[in-house]
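prediction below, plus the sequence it came from.
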Amino acid sequence: MKRQAKLVALSGVALALVASGCSSNTGNDSDGAKDHTESSTDIIGTAEDSKGPASAIDGAKEGGEITILGRDDLVHLDPARAYVSSYMMVGGGLLWRSLTGYREEMDGTVKLVGDLATDPGTDVNGDCTVWEYTLKDGLKYEDGSDITAEDVAYGVARSFYSKIGDGPQFLQDWLDPERKYEGPYDGGEKIPPGVAVDGKKITFTFSQARCETPFAVALGTTSPVPEAEDKGEKYDDRPFSSGPYKIADRTLGEKLTLERNEHWDAKTDPLRNAYPDTYSFEWGFDTKDIANRIEANQSGDENVMTLGSIHPEVLPNILADKKSYGDRLITAPQKYNAYMAIHTEHITDVDQRRALNHAFPRDRYMQMTGGTDANSPSTTLMAPTVPGWKEYDAYPYDVEKAKELLGGESLKIRYAYPETPLEGKIADMLVEEYGKAGIEVEAVPIPTADYYGQIAVRSNDFDLYWASWGQDWPSGSTVIAPVWGEDGLADEGGSNYSFFTAPEIEKRIDEIEAMPVSEGLPLWAELDETIMKDYAPSIPISYSIGNWITGSDIGGLYISQDISTIDVRKLFLKS
């Protein structure tokens, strides 16, 4: 998901980068997503669907504290910057709201509805160029003040500012294609180009049809920020709550405590249940130790959980005895597609990039990251959860073919990886396996908290590095354009980690984006295949399958299809 949808999937320890998607809570059938044909427009709800409160969950009760453990702090809670699954789930699920959002029911039904807005949006002219939203009555911040349309517009405005533009950039690119607007700071206008406010109404006007706007405004980009509370880059530390919880205490890198926002009105909110009184987050734990601790479920840990999937070295033992864990264990396909980004401005020879693809030991990599219980092999840029997805394999494993493409010459590359024990083992494996094809690998560890920060810098001196992406909403437009197109290119902070672009690909992206959504869905898959066969800018690795476990006192366990992690909006304590 950075666009992200920029998530980095936690395959044990790696990150999980993306934003919305179409996973499902349907047991262990990892192939089910491949049959997904639902289009974006099929899940848009109505004004009636947009009314609160959220559907009650059987057996749920209010009260108590849930403790969430993690290795690293939530780097971004600013809605303009949150673009990793855990940041988006905690931020968008507990702290802040957007114009629209995904109403997810426990039976797997998903509808895109109005969150702050009364409905998913009005296509004013019937041609998708002008979209209007009206705010609901009774919307309040944590101090009891009113949430206004001006605050929503200001939230969008600040997301243009380069120093906090880490989050989704769809709406910004559509409103100001030349990106001349630089945000509301240093004398800039408080309302961005293409945006108008009239009372409780906010209108977005685009230079061309943008029929996926209801989905774009579901992202943190449209979360309201009162100008008086804006602290620029420091807003990350304590965003001002428009959701059901507010920050009570925070020590960066160590802990975060959320308590109820007494001014949040459930009657206005169709998405969030907010059963616990408190959420307590604690950081600094090894992910393997977290999995072992939650699995043990010792006295005092019954209310403990983590947002990440079960560590791959712990997973086999747990899955071997599934029944003993009951409803505190859940498995679901995720929308994330893990891949190795090849820095195409360093490795400019497409045959060398093809060689890297042919020589990549996908099966061995998957085995080290949880096997088929946590992955299914990927050979495409988009995941099977994207409507219109098409299966193909342009580069089957073939060391001899890789040698042939290299013309008998050796290739030296620098491989960057998150500095964890598991990723270190993977790096050693790649050194060994690539060596068989005459590819010499220098493995370079990067501190996990700064991993994406370093690989997203265009001038980085790495040639190959892991990344992961999931669609922001059910369309290939949220995968191809931001990750393998100019939309994701930036000197730093972009989502095109391969730094790849080609005129003919950009032309086709523009053509498909101008088409009706349903017509364009299969064409994204065709473009996916063209990019890989003609340019080979990345190495697809695996589609993610998530496995989660919680303490025995936690109820309401459900995997969000939008974020592909535990949906904190539904959780409650059983006792």
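Yep, that arrived. All values reported here derive from a predicted model rather than from experimental measurement.

please count neighbours and contacts with C-alpha atoms only from this point.
Will do.

give me the helices and strands touching the one helix or strand Ser468 maps to, please.
Assigned by DSSP states H and E, Ser468 falls within strand 464-470. Applying 3 or more Cα pairs under 8 Å, 6 or more residues apart in numbering; DSSP states H and E, one finds that strand 464-470 contacts strand 329-342, strand 411-418.

comparison target below:
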Amino acid sequence: MLSTGPYKVESFRPSDELVLVKNDQWDADTDPARHQYADKWVFKFNADPDQTDQIMLSDNAQSQTSLSTDLVASNYTEAQDKLGDRLVQQSQQCTSFLYPDYSKTDMAFRKALAYAYPYEDAWTAGGSLPGVTRTHATTIMPPGMAGKPDYYVDGEEISFDLDKAKEYLAESETDPTVTMIYYESDPLAVAAQDVITKGFEDAGFTVNAIGVTESPYATWLSPDDPTNKKLNVRGVAWCSDWPSALTFIPPLFRGDAAYDTGYFSEDDINSRIDEIPTLPQEEQADAWGSLDEQIMTDYFPAIPLANYNTLFTFGSKIGNPSGDEASGAPNYKNLYVMQ
């Protein structure tokens, strides 16, 4: 039987607030996976992050029945001390990539970039916490995804290593010039780019970093954009709609996919992407995992940079403070207010 859900919209102001109240047409007997514990949910959008953190850390009347889905990294230590198990580190079904242009670069160039990328320093400069909100990605598929394989392209985790970067760059027949863009309207993005540029230059690359005032995706996703045509290194960050590689690998690695920002296309990979969804369902997860390894081992078209974690904070009267790994969100359906 179709469920319309335990809550319905009472009011909605785009970019400001959504209010949900109990749905009197919902039948709990037909929808045992969800609950109607809270009388009302009020979602606030575009709230000031630091102000929100201070409210959550204060344990005042407002914070006690509230939760926040994005703790500012600089407040992490204080939140650990004050909130204890009401601070939840939740993994997300997300991976970010550096995506060199496949037709303009060879594998040695791409591996040189991978070892020249200053992962933890770039995350820190960009406002993330290494090991907490950002962790090293070693595969296409993120942690928690069905069929995620365990392998290392070079036999060990790729990390910042200038000696290896220089070795691969010496093997490469690609011009050692990196042309990329960064979001110059965001001071954190500027700081991160400065760190990335230094890492690449220390490895022997020449870096042409171009500042843009719109989201980089506005350039990356426009093949005819004059700036985009100059680039040989782009990027992409992707989160799954549900924890299956069907929503992850095809959008990024099938030829002509919108978010294939490196323009990677190989016939054997395209054919396998089309074939896997036709396999018996119980075989598909492992098949996607094998394809993940094949793409990265045979072609190394993109450099997995990071898997994402989010920091949730819960008020002292919120019961069962927890997250949902499949959605990368608070476990809304099982939260309740303690009297």
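Arrived safely. Bear in mind the structure is a predicted one, so any value in this text is a computation, not a measurement.

so what number do they get for TM-score?
Overlay of the two chains. TM-score (TM-score structural alignment, normalised by the length of the second structure): 0.81; 324 aligned residues with a Cα RMSD of 3.1 Å.

and stretch 216-228 of the second structure, end to end?
Stretch 216-228 of the second structure has an end-to-end distance of 10 Å (Cα to Cα, to the nearest Å).

for it, buried residues please.
For stretch 216-228 of the second structure, the neighbour count (16 or more other Cα atoms under 10 Å) marks Pro216, Thr219, Trp220, Leu221, Thr227, Asn228 as buried.

tell me how far it is from the chain's mean position?
Stretch 216-228 of the second structure sits 21 Å away from the centroid of its parent chain (Cα atoms, centre = their mean, to the nearest Å).

so what touches that stretch?
Ile181, Tyr182, Tyr183, Lys229, Arg234, Gly235, Ala258, Tyr259, Thr261 (Cα atoms under 8 Å, 6 or more residues apart in numbering).

what's the closest of the residues you listed to Ala326 of the second structure?
Ala326 of the second structure has its nearest neighbour among the contacts of stretch 216-228 of the second structure in Tyr259, at 21.8 Å by Cα to Cα.

so that closest one is in contact with Ile249, correct?
No. Between Tyr259 of the second structure and Ile249 there is no contact under Cα atoms under 8 Å: 10.3 Å.

ok, back up a step: among the contacts of stretch 216-228 of the second structure, the buried ones, what's the PyMOL command?
Here is the PyMOL command that selects the buried residues among the contacts of stretch 216-228 of the second structure (16+ other Cα under 10 Å):
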select buried, resi 181+182+183+234+235+258+259+261
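
and the contacts of stretch 216-228 of the second structure as TSV, adding distance to Leu18 of the second structure?
As requested, the contacts of stretch 216-228 of the second structure are exported to TSV (distance: Cα to Cα, whole Å):
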residue	distance to Leu18 of the second structure
Ile181	35
Tyr182	33
Tyr183	30
Lys229	41
Arg234	35
Gly235	32
Ala258	31
Tyr259	30
Thr261	34
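
from the contacts of stretch 216-228 of the second structure, which is closest to Glu17 of the second structure?
Out of the contacts of stretch 216-228 of the second structure, the member with the shortest distance to Glu17 of the second structure (by Cα to Cα) is Tyr183, at 27.7 Å.

which residues touch the residue nearest to the closest one when sequence neighbours are not counted?
Leaving aside its sequence neighbours, Tyr183 of the second structure sits nearest to Val212 (Cα to Cα, 6 or more residues apart in numbering; 5.2 Å). Each residue near Val212 of the second structure by Cα under 8 Å, 6+ apart is listed here: Ile181, Tyr182, Tyr183, Glu184, Ser185.

once you drop chain neighbours, what's closest to the fourth one?
Okay, so that is Glu184 of the second structure. Closest residue in space to Glu184 of the second structure, ignoring its immediate chain neighbours: Gly211 at 5.0 Å, by Cα to Cα, 6+ apart.
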